[in-house]
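Visitor: sequence unknown, structure follows:
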């Protein structure tokens, strides 16, 4: 049984990590968050220690290192995006392997810094790239690999996930902390596209704003028009008033259906990490490079065939 710490226990995604730790047969020893709205712990791991000050959490983690049976083995990071780098580095320096949510960090330079900390500590960083474990994604990857090598698929990616006014007041609405809508809600899609279609060859941004972003990506095996939004006003008319989220991936005229099968993907990711088959820093580099370019690019007027229809 491995001992885990969880940083960011009050966040939206934290319960999936808590359940993954429990479902893989391990122990959530301690959790930390500046917010104390963490009652979900009672139904998953009621014995866990909990702190609202990072200094006290860190001191406790150092104290239990004196007892081999209690010492931490892993630190799971679910904190706001802008804190990932600091919390990952702290976990590594505690002598733990670290499991972190997406995006790992905002820039390739910070990835390089984490590589140095890995070398200094002898510990590993793992990124949750759960879409790689989804059955529909794995089947599509096999299909693409089996197609003639000169085939380039035409892909249209649309993801609209409505967010209320609270979003702008939270850290997620602050581009200095969330790094923009393409990074915050899109990074796992960009990782998925690379996983299926290979290396990125072109990256063009057609629109960039606080609520939405769009552009064109050309991979070795695909041409992708993409559109991401948190504005309910962008929902298609047939969806408005019925659903708050619209997700569509069209691949050369065929719709990729993967609306189901998400609930266990974090647990699957933990199983793979604990079996030493997890995705590390270099696996995450491609999507970090992609969103870094998108975030810093100057939008341009696109050509016909490259612009997502929602932009037009």
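Guide: Yep, it's here. The shown structure was predicted, so the numbers you read here are calculated from the model rather than taken from an experiment.
Visitor: rest of the way, CA atoms for contacts and neighbours
Guide: Noted.
Visitor: all strands for the stretch 101-250 of the chain, in order.
Guide: Listed in chain order, the strands of the stretch 101-250 of the chain (DSSP state E, counting those that start in this stretch) span 125-127, 153-161, 200-208, 212-219, 222-229, 245-251.
Visitor: Got another one to weigh against that:
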């Protein structure tokens, strides 16, 4: 039993609002999905007939019954909308990346502290099954001393899209889009790095924004490689970890996004479970003998993000994605765009 329901509104019903937020707010008993902003349609009403569809986001900001607003808009609108929501006394969920600049993120953090309202940045890939499995592998010290961590987020999309992600605007491009996920995961595992090196390119013909990156983060005795591209037809491993006892290699991607795009709800049976063929392979030395075997991927659980949102607001529990951590993701992106080796300071 939940203590109370949080009345919630969602701004935007594109990929983010439709796939990554509304299904969880609808099925979680702690939230009452009350309103959704759609400027040009009422598509959400077909899925959630009980809610109210409005065309102006200010309707949500002025609604005194709403406790929480989820902002699922293009990156250029994050700063202004989060600010308006905080000043109106609302708690806020905002899609990653937090803001296009770390300066904007710092300002929002300050406002949230002054208004005693929470900002939750949706770094949902912390709840990917493969990432949860890697955290357990490292916690159990199965690989010994880790000296290399490499992760890919590759796709084959040779044609430019017409959406905002492929436009030369603040927060556009692959580094802000997919890179934010990989950077957040790395910082969550290893903290802020000592050095950074980057290679950022626009590989597709006439692309106005970056569509490839390779970032290297350096830590004492550890190299972290984060890379993604839109011109990778034959996908290789997603994760490659190398340690003093052996390696872990993982292909495939968490199944939750695909399930959500098919219209499944996160209370579906066996949610987030991965097929055995996609489980990772660990190759390690066990009692002086080589051992090679599959490790079952832990179920992914994006609902864990909203579990934490509820527990922070209602039960005053610790926030799992601190806004300062999300701000640090933006700092890394800003440094990466300098395209050189930089000594980082907190």
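Guide: Received, thanks. Bear in mind the structure is a predicted one, so any value in this text is a computation, not a measurement.
Visitor: Can you pull the TM-score for these?
Guide: The TM-score (TM-score structural alignment, normalised by the length of structure 1) is 0.79; 277 aligned residues with a Cα RMSD of 2.7 Å.
Visitor: Now render the strands of the stretch 101-250 of structure 1 as TSV, adding mean neighbour count and distance to residue 287 of structure 1.
Guide: Putting those into TSV (neighbours: other Cα atoms under 10 Å; distance: least, Cα to Cα, whole Å) gives the following:
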stretch	mean neighbour count	distance to residue 287 of structure 1
strand 125-127	25	11
strand 153-161	20	16
strand 200-208	19	10
strand 212-219	22	12
strand 222-229	25	15
strand 245-251	17	18
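Visitor: Of all those, which one is nearest residue 36 of structure 1?
Guide: Closest to residue 36 of structure 1 of the strands of the stretch 101-250 of structure 1, according to Cα to Cα: strand 125-127, at 25.6 Å.
Visitor: mean deviation (superposed) between the closest one and structure 2, please.
Guide: Superposed on structure 2, strand 125-127 of structure 1 shows a mean distance of 0.7 Å to its aligned residues (mean Cα distance after the TM-score superposition for structure 1).
Visitor: And that strand, what does it pack against?
Guide: The helices and strands touching strand 125-127 of structure 1, judged by 3 or more Cα pairs under 8 Å, 6 or more residues apart in numbering; DSSP states H and E, are strand 97-100, helix 281-296.
Visitor: before we move on, back to that, make a markdown table out of the strands of the stretch 101-250 of structure 1 and add distance to residue 60 of structure 1.
Guide: Shown next, in a markdown table, are those (distance: least, Cα to Cα, whole Å):
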| stretch | distance to residue 60 of structure 1 |
| --- | --- |
| strand 125-127 | 22 |
| strand 153-161 | 39 |
| strand 200-208 | 43 |
| strand 212-219 | 42 |
| strand 222-229 | 41 |
| strand 245-251 | 41 |
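Visitor: Looking at the ones you listed, spot the one closest to residue 268 of structure 1.
Guide: Nearest of those (Cα to Cα): strand 125-127, 12.8 Å.
Visitor: how distant is the closest one from the center of its chain?
Guide: Mean-position distance between strand 125-127 of structure 1 and its chain equals 11 Å (Cα atoms, centre = their mean, to the nearest Å).
Visitor: residue range for it in structure 2?
Guide: Mapped onto structure 2 using TM-score structural alignment, strand 125-127 of structure 1 spans residues 119-121.
Visitor: residues making contact with that stretch?
Guide: 91-98, 109, 112, 309, 321-323, 326 (Cα atoms under 8 Å, 6 or more residues apart in numbering).
Visitor: wait, which of those residues is closest to residue 48 of structure 2?
Guide: residue 93 (19.9 Å).
Visitor: Find the helix or strand that residue 273 of structure 1 is a member of.
Guide: Assigned by DSSP states H and E, residue 273 of structure 1 belongs to helix 265-274.
Visitor: Regarding residue 25 of structure 2, which helix or strand does it belong to?
Guide: helix 22-27.
Visitor: Next, the mean deviation of that helix compared to structure 1.
Guide: Mean for helix 22-27 of structure 2 is 0.9 Å (mean Cα distance after the TM-score superposition for structure 1).
Visitor: Of the contacts of stretch 119-121 of structure 2, which is the most crowded?
Guide: residue 98 (32 neighbours; other Cα atoms under 10 Å).
Visitor: aligned partner of it in structure 1?
Guide: By TM-score structural alignment, residue 98 of structure 2 lines up with residue 104.
Visitor: Please verify my assumption that that match contacts residue 85.
Guide: Yes - counting by Cα atoms under 8 Å, residue 85 is a contact partner of residue 104 of structure 1 at 7.4 Å.
Visitor: So which residues make contact with the host helix or strand of residue 55 of structure 1?
Guide: Using DSSP H and E, residue 55 of structure 1 falls within helix 54-64. Under the criterion Cα under 8 Å, 6+ apart, residues 30-34, 50-51, 70-72, 94 lie in contact with helix 54-64 of structure 1.
Visitor: Appreciated, that's everything.
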